[in-house]
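J.: here you go, sequence then predicted model.
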Amino acid sequence: MKKKTLMTKDQQRSKSRNLIVIGILGLLIIIAFMISMNTGYIKLSPLEVIRTLFGYGTEKQRLILFEFRLPRIVIAVLVGMGLAVSGCVLQGISRNALADPGILGINAGAGLAVMLFISFFPSTTAAPVFLLPILAFVGAGVTAVIIYALAYKRNEGISPMRLILTGVAVAAGISSIMIVLTLRLSPENYQFVATWLAGSIWGSNWKFVLSLLPWIVILLPFVFSKARVLNVLNLGDLTATGLGASIEKERRLLLAAAVGLAGASVSVSGGIGFVGLIGPHLARQLVGSRHQFLLPATALAGGFLVLVADTIGRWILQPSEIPAGIVVAVIGAPYFLYLLSRLKD
């Protein structure tokens, strides 16, 4: 009885600690949010930002804050959450620590669909803006099916290393197709596509926020509700089957959710990679591997990472900008090589 009570207290202590960590991550996003509102070529002091938020700013200050900075900041947070949780789900269903929508080629598939669309239709009208996440989801979904089919073997299932290598190969093939397609673009569209491929938060107005928000609001709670399923899947297929889990059905549902989150995020942010790799690993170090805490912590870590990267990109070379994808890649590429070396060991 004493041992059982002691275990319960340890669990409660661990739960309290994890909730505190999640609260701290939320606070960090708020701090980064405030700093980002003060960052830009045209300076706004913290007092001016607060006055403008409460309706006391000048016309110019309202234009800068509400029409240019706030939409971009909100998109950066939502994109970071979507990509990070997508990576966490992919790592859970594949039991592969290197799984990431960018590395596996899912982002590339979504990007190809978006690129095909913007090559033939203007992206400034309202209807195409709301179609972009759907088209990106289709492109990402087709790519995920191709990768899954190529990596799957009847007797062995999905090998983690084979999944990574297949994803890298498919992503390289899609990137080659995109390079060929750029040859037929006008100079204006080519400049846009080049910026988009670098991972720039290009959809920086409220229409793009509204196009992305439903995907995040619907899919994130769905994934959070599957936390126990992901815990069971991490135990292995045989154990999960023995515990009564419908493995293939749950895996397909979670894969569809991961593809939806990645595709919708890519449609407004471009090719930002490594967020789905860094976010889950950082969260796992902070709160452990139980998905009840890992998924919320991953969402907050991903949102914080992309927001900070976009803020640094806007600040470091003013008045020019560095795409957020490049800033994230500077951090993510070495981290990916580090994880790969550990996996070999």
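T.: Sure thing, it's come through. Residues are numbered from 1 along each chain as shown.
J.: contacts and neighbour counts: CA atoms only from here.
T.: Fine.
J.: distance of the residue lying closest to T52 once chain neighbours are set aside from A240?
T.: Distances taken as CA to CA, 6 or more residues apart in numbering put R62 closest to T52, at 6.1 Å, once the chain neighbours are dropped. Distance, R62 to A240, by CA to CA, to the nearest Å: 54 Å.
J.: can you check G203 too?
T.: In this view, G203 and A240 are 41 Å apart by CA to CA.
J.: between the two, which one's more packed in?
T.: G203 (22 against 18; other CA atoms under 10 Å).
J.: in the stretch 51-200 of the chain, which spans are helices?
T.: Using DSSP state H, counting those that start in this stretch, the helices of the stretch 51-200 of the chain run over residues 59-62, 70-94, 106-120, 126-151, 160-182, 187-197.
J.: closest to L305 out of those helices?
T.: helix 70-94 (6.8 Å; CA to CA).
J.: does G92 touch N234 like I think?
T.: Yes: assessed by CA atoms under 8 Å, G92 is found in contact with N234 at 6.2 Å.
J.: hang on, the earlier thing: and among the helices of the stretch 51-200 of the chain, the most buried is which?
T.: helix 70-94 (a mean of 28; mean count of other CA atoms under 10 Å).
J.: this is the comparison structure:
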Amino acid sequence: MVNHHLATPAELARKRRAFRILALMGGLVVAVFIISMNTGTLRLSPSEMLQTLLGSGTDQQELILYQFRLPRIVMSVLIGAGFAVSGCILQGVTRNALADPGILGINAGAGLIVILYISVMPLDNSIFLLPFLSLLGAGATAALIYSLSYRRHHGISTIRLLLVGIAVSAGIAAAMIVLTLKLNPDQFKFVQVWMAGSLLGTDWRFVTALLPWIIVLLPFVFYKSRVLDVLNLGDQTAAGLGAALNRERLYLYAAAIGLAGSCVAVGGGIAFVGLIGPHLARRLVGPNHAYLLPASAMTGALLLIVSDSLARMYEVPTGIIVAILGAPYFLYLLTRAR
């Protein structure tokens, strides 16, 4: 009996190329991670860093590496991967190359609820609660955008979804400015730095708060990679192949919101990672989500590690560096979008 599911030579070649690229990207993430450990105002030589990792460093070297740099670098990896995979999901579900949790207002909704909470409660008591609050704000914003974009006889228009998301995000940004004016000086300073996208992860507690969300949601999204491939074929084709469109979209939207909301809670207002990461990954490995999702995660992690390393060198919020890198690319995509 002939097996009609055997891969063709061209498909095998594409798979081998994708695996090689993923392996190369993984090695690049590790290399940049190591380089980033020696980036900052106080430098450690490679020998000092190695001695510290082996437990032979001084108290000052251990403090610099273990309490300041490593938590922040790990946070960069987690937040970059989370934002990029969230953007990849939204681009796949909406079939819109410009979809991104920041542009669609999801990040703004998560940020609003965080600012509301911080204005009445001390931050030290809310580290593990922040991702849940962000999820609540992001989910409410996503539901609002979806309801405003939906038309009874026409469904969801991706262009309308994008425009409504931008409008809602602008309205939420205005509300956040009003709220910050009512904060005390310490709260105001914290919120301004947080809104600029300054990673809070100089403390392992923030890593612990974010890590469960990444560990649970990323494997679930990778498992749904074939569903994203089917949804990209269009609603009629996907329905013909037996996909439960509404249910699968709901699951994927929820995963994207969970990733973006939890990352906003500890990373602040970092934009463009969810837009740039999937685009660059798609150029490298193609549209197959089995490879595109992990490639997006590694691209987002690389982008944020590099941005945060530059931010530490020049002592500016990471979100500013990401915006400097991402805004020109976003304008480039707008000029090419039809």
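T.: Happy to help now that I have it. Note that the structure is a prediction, hence the values are computed from the model and not measured.
J.: between G92 and N234 of the first structure, what contacts are shared?
T.: Common neighbours of G92 of the first structure and N234, counting by CA atoms under 8 Å, 6 or more residues apart in numbering, are absent.
J.: how about stretch 192-208 of the second structure, which residues of the first structure does it hit?
T.: Mapping stretch 192-208 of the second structure onto the first structure (TM-score structural alignment) gives residues 194-210.
J.: buried set for that stretch?
T.: Residues 195-209 are the ones in stretch 194-210 of the first structure that count as buried (16 or more other CA atoms under 10 Å).
J.: try stretch 303-321 of the first structure
T.: 303-315, 321.
J.: contacts for it, please.
T.: Contacts for stretch 303-321 of the first structure (CA under 8 Å, 6+ apart): 25, 28-29, 32-33, 36, 39-41, 73, 76-81, 84, 201, 275, 279, 322-325, 327-328.
J.: helix, strand, or coil at the residue nearest to N288 of the second structure when sequence neighbours are not counted?
T.: Once flanking residues are discounted, N288 of the second structure sits nearest to D229: 6.6 Å by CA to CA, 6+ apart. Three-state call for D229 of the second structure (DSSP: H, G, I helix; E, B strand; the rest coil): helix.
J.: quick one: map D229 of the second structure onto the first structure.
T.: Using TM-score structural alignment, D229 of the second structure sits opposite N231 in the first structure.
J.: and for its match, the neighbour number?
T.: Neighbours of N231 of the first structure (other CA under 10 Å): 17.
J.: mind listing what N189 of the first structure touches?
T.: So N189 of the first structure contacts S119 (CA under 8 Å, 6+ apart).
J.: again, 10 Å this time
T.: 115, 118-119, 122, 182, 195 (CA atoms under 10 Å, 6 or more residues apart in numbering).
J.: can you put those residues in JSON lines and add distance to L254 of the first structure?
T.: Listed next are the contacts of N189 of the first structure as JSON lines, based on distance: CA to CA, whole Å:
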{"residue": "M115", "distance to L254 of the first structure": "26"}
{"residue": "I118", "distance to L254 of the first structure": "29"}
{"residue": "S119", "distance to L254 of the first structure": "31"}
{"residue": "P122", "distance to L254 of the first structure": "33"}
{"residue": "T182", "distance to L254 of the first structure": "33"}
{"residue": "T195", "distance to L254 of the first structure": "31"}
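J.: of the residues you listed, closest to S176 of the first structure?
T.: T182 (10.1 Å).
J.: contacts only, for the residue positioned nearest the centre of the first structure.
T.: By CA atoms, centre = their mean, the mean C-alpha position of the first structure lies nearest to L83, the distance being 1.1 Å. The contact partners of L83 of the first structure, by CA under 10 Å, 6+ apart, come to 100-102, 107, 258-266, 272-277, 279, 298-299, 302-303, 306.
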